[in-house]
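Asks: this is a predicted model, with the sequence first.
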Amino acid sequence: MKVNVTVMLKDGVLDPQGEAVRHALGALGFDGVEGVRQGKLIELDVAEGTDRATVEAMCQKLLANTVIESYRIET
């Protein structure tokens, strides 16, 4: 079973990678990009029947730094 976990910096946390991408897009002539937030997508291939609570535990313990990041689980 495939599970996608999207991890993003929380609102208010400085995103230097996102800012670098925004600046580079402007330098390439893509005007009008006012903000970029960069995150990561983690695709898990887990055994059938793996419950959401197990995936939540994975996120809490390893996949996301919950102090500065939020995550979204999609099955």
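Replies: Yep, it's here.
Asks: can we go C-alpha only for contacts and neighbour counts from here?
Replies: Fine.
Asks: helices along this structure, start to end?
Replies: Along the chain, counting by DSSP state H, helices occupy 16-27, 52-58.
Asks: distance to E74 and mean neighbour count added to those, as CSV?
Replies: What follows is those, written out as CSV (distance: least, Cα to Cα, whole Å; neighbours: other Cα atoms under 10 Å):
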stretch, distance to E74, mean neighbour count
helix 16-27, 23, 14
helix 52-58, 10, 13
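Asks: okay, now the one to match up with it:
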Amino acid sequence: MNFDVEVKISLKKGMLSPEASTIEKALALLDYEVKNTQTLNIIKFTIDAENKEVASEQVDQMCQKLLCNPVIHDYEITISEE
């Protein structure tokens, strides 16, 4: 079976994000006041697996091994049938 996968990756609370800080500063220069800016990476792909549980386990392993650094990142996995 094919499953559509979406992985949202963000920095854990307390981790400094230079990208988010730059965005806040740039918006301030344009007279917009924003706080607590966060950046988010979204990775989408299709995976072939026996069932949704197997797909979920495989994607979790992908996140732990390659897609993110579990020490500094949080991630959220969404899986749906294609």
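Replies: Cool, the structure landed. Predicted model only: the values in this text are computed from it and were never measured.
Asks: how alike are these chains, TM-score-wise?
Replies: Remark: TM-score between the superposed chains equals 0.88 [TM-score structural alignment, normalised by the length of the first structure]; 74 aligned residues with a Cα RMSD of 1.3 Å.
Asks: circling back: would you reformat the helices of the first structure as TSV and include distance to T66 of the first structure?
Replies: Below are the helices of the first structure laid out as TSV (distance: least, Cα to Cα, whole Å):
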stretch	distance to T66 of the first structure
helix 16-27	18
helix 52-58	11
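Asks: how about those helices, which one is nearest T6 of the first structure?
Replies: helix 52-58 (12.0 Å; Cα to Cα).
Asks: what sits up against that closest one?
Replies: Among residues not part of helix 52-58 of the first structure, those counted as contacts by Cα atoms under 8 Å, 6 or more residues apart in numbering are I73.
Asks: by how much does that helix deviate from the second structure on average?
Replies: Helix 52-58 of the first structure, aligned to the second structure and superposed, deviates on average by 0.5 Å (mean Cα distance after the TM-score superposition for the first structure).
Asks: now that helix: which residue numbers in the second structure?
Replies: Matched against the second structure by TM-score structural alignment, helix 52-58 of the first structure falls on residues 56-62.
Asks: how about stretch 4-11 of the first structure?
Replies: Counting by TM-score structural alignment, stretch 4-11 of the first structure falls onto residues 6-13 of the second structure.
Asks: buried sites along that stretch?
Replies: Neighbour counts using 16 or more other Cα atoms under 10 Å place 6-11 of stretch 6-13 of the second structure among the buried residues.
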